[in-house]
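Asker: heads up, no residue letters with this:
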């Protein structure tokens, strides 16, 4: 059942991105999505529990608009820095290490990818609950882990006692 749900999610996403609805392209989409679902459905549904993933889908539906806005804001900030006449005074790259409170692997990966998608930061390494992140400025480094970690936890982690 988890493979079927994975296939359906992938195929709907593929159709939205491809925009090709002729028989040839739909056939290629079905074959590609079926192969990916067969080999990797355990990544989306680790225990085969679709209900837990349903909560994750709802959580992501709330989290993604916020993340997209943060990406836009960070793009503007990085563009401002790059176009500033004293750019070299504003940039202070550093490596930041911190421990996350996120417990599930999916939440940790989502958090790491969210950091990387946000301009001015790159997740270098995730080792269990320790993150190593490159930050372009002091302000960016100071904001880690911050609000993003809290929102990922709210979206993907189960309620704690």
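Answerer: Arrived safely. The structure presented is a predicted model; accordingly, all values stated were derived computationally and were not measured. Residues are numbered from 1 along each chain as shown.
Asker: CA atoms for contacts and neighbours, from now on please.
Answerer: OK.
Asker: Next secondary structure after the helix or strand where residue 67 lies?
Answerer: Using DSSP states H and E, the element containing residue 67 is helix 50-83. Using DSSP H and E, the helix or strand that follows helix 50-83 towards the C-terminus is helix 87-90.
Asker: who does whichever helix or strand comes after that next one touch, helix- and strand-wise?
Answerer: Later in the chain than helix 87-90, the nearest helix or strand by DSSP H and E is strand 94-99. In terms of contacts (3 or more CA pairs under 8 Å, 6 or more residues apart in numbering; DSSP states H and E), strand 94-99 is packed against strand 130-135, helix 138-142.
Asker: try 6 Å
Answerer: In terms of contact count using 3 or more CA pairs under 6 Å, 6 or more residues apart in numbering; DSSP states H and E, strand 94-99 is assigned the packing partners strand 130-135.
Asker: how about the strand it packs on: buried residues?
Answerer: 131-135 (16 or more other CA atoms under 10 Å).
Asker: Stretch 143-161 now?
Answerer: So for stretch 143-161, counting by 16+ other CA under 10 Å, buried means 144-145, 148-149, 151-157.
Asker: Ok, stretch 27-43 next?
Answerer: 29-30, 32-34, 37, 41.
Asker: count of neighbours near residue 81?
Answerer: Applying other CA atoms under 10 Å, we find 18 residues neighbouring residue 81.
Asker: and it, what is it in contact with?
Answerer: When contacts are counted by CA atoms under 6 Å, 6 or more residues apart in numbering, residue 81 touches residue 87.
Asker: then this one, side by side with the first:
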């Protein structure tokens, strides 16, 4: 039941942020829409701890802010490498260890690597993620483990 309430709150917040209008008619439509979607999801038995992980609700927004900063910094680094030419690019394939406790945490980590320009997660086997990095510096910063530590904090 807690997952249903969390899903309802998330959908309502998403509606309110995207709508920007708070007239009684639109708020009524929001309530009807959210009730319809939550009821449908509940009947389909897709509202559970995996689809709506409550432990991430309060920690992941801060991680997203940090990840956005990393994406911007990486974009600048990749653009710099492109402008400097072939000599500035030194492709590497490295293996990093994921210290997350859950599969969801490992997936968040691997996807975060891929979202960051200049790196792509190639394979995830157990606790090992194989990553292609555009430069040695990118590979070295990934091996430092800051992203891994932050995803572990998100997991709790």
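Answerer: On my side now, so go ahead. What you see is a predicted model, and the numbers here were worked out from it, not measured in a lab.
Asker: what TM-score do we get after superposing?
Answerer: The pair, once superposed, lands on a TM-score of 0.75 when counted by TM-score structural alignment, normalised by the length of structure 2; 147 aligned residues with a CA RMSD of 2.9 Å.
Asker: ok, back up a step: take the buried residues of strand 130-135 of structure 1 and lay them out in JSON lines including distance to residue 87 of structure 1.
Answerer: Converted to JSON lines, those look like this (distance: CA to CA, whole Å):
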{"residue": "131", "distance to residue 87 of structure 1": "27"}
{"residue": "132", "distance to residue 87 of structure 1": "25"}
{"residue": "133", "distance to residue 87 of structure 1": "21"}
{"residue": "134", "distance to residue 87 of structure 1": "18"}
{"residue": "135", "distance to residue 87 of structure 1": "15"}
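Asker: Tell me the one among these nearest to residue 89 of structure 1.
Answerer: residue 135 (14.9 Å; CA to CA).
Asker: Show the contacting residues for the counterpart of the closest one in structure 2.
Answerer: By TM-score structural alignment, residue 135 of structure 1 lines up with residue 133 in structure 2. Taking CA under 6 Å, 6+ apart, we find residue 133 of structure 2 in contact with 91-92, 118-119, 139.
Asker: how far away is residue 133 of structure 2 from residue 122 of structure 2?
Answerer: 10 Å (CA to CA, to the nearest Å).
Asker: try residue 115 of structure 2
Answerer: Taking CA to CA, one finds residue 115 of structure 2 at 13 Å from residue 122 of structure 2.
Asker: same question, residue 142 of structure 2
Answerer: From residue 142 of structure 2 to residue 122 of structure 2 the distance is 14 Å (CA to CA).
Asker: next one: residue 82 of structure 2
Answerer: From residue 82 of structure 2 to residue 122 of structure 2 the distance is 22 Å (CA to CA).
Asker: Number of residues surrounding residue 61 of structure 1?
Answerer: 12.
Asker: which residues touch the aligned partner of residue 115 of structure 1 in structure 2?
Answerer: Aligning on TM-score structural alignment places residue 115 of structure 1 opposite residue 113 in structure 2. Applying CA under 6 Å, 6+ apart to residue 113 of structure 2 gives no contacts.
Asker: how close does the helix or strand harbouring residue 113 of structure 2 sit to structure 1?
Answerer: Taking DSSP H and E as the criterion, residue 113 of structure 2 maps to helix 103-115. Here the mean offset of helix 103-115 of structure 2 against structure 1 after fitting is 1.4 Å, by mean CA distance after the TM-score superposition for structure 1.
Asker: picking up where we left off before, now, the most widely separated pair of the contacts of residue 133 of structure 2?
Answerer: Maximum distance among the contacts of residue 133 of structure 2 (CA to CA): 10.5 Å, for 92 and 118.
Asker: okay, the two: which has more neighbours?
Answerer: Ranked by neighbour count (other CA under 10 Å), residue 92 of structure 2 and residue 118 place residue 118 first, with 21 against 17.
Asker: Sweet, I'm off.
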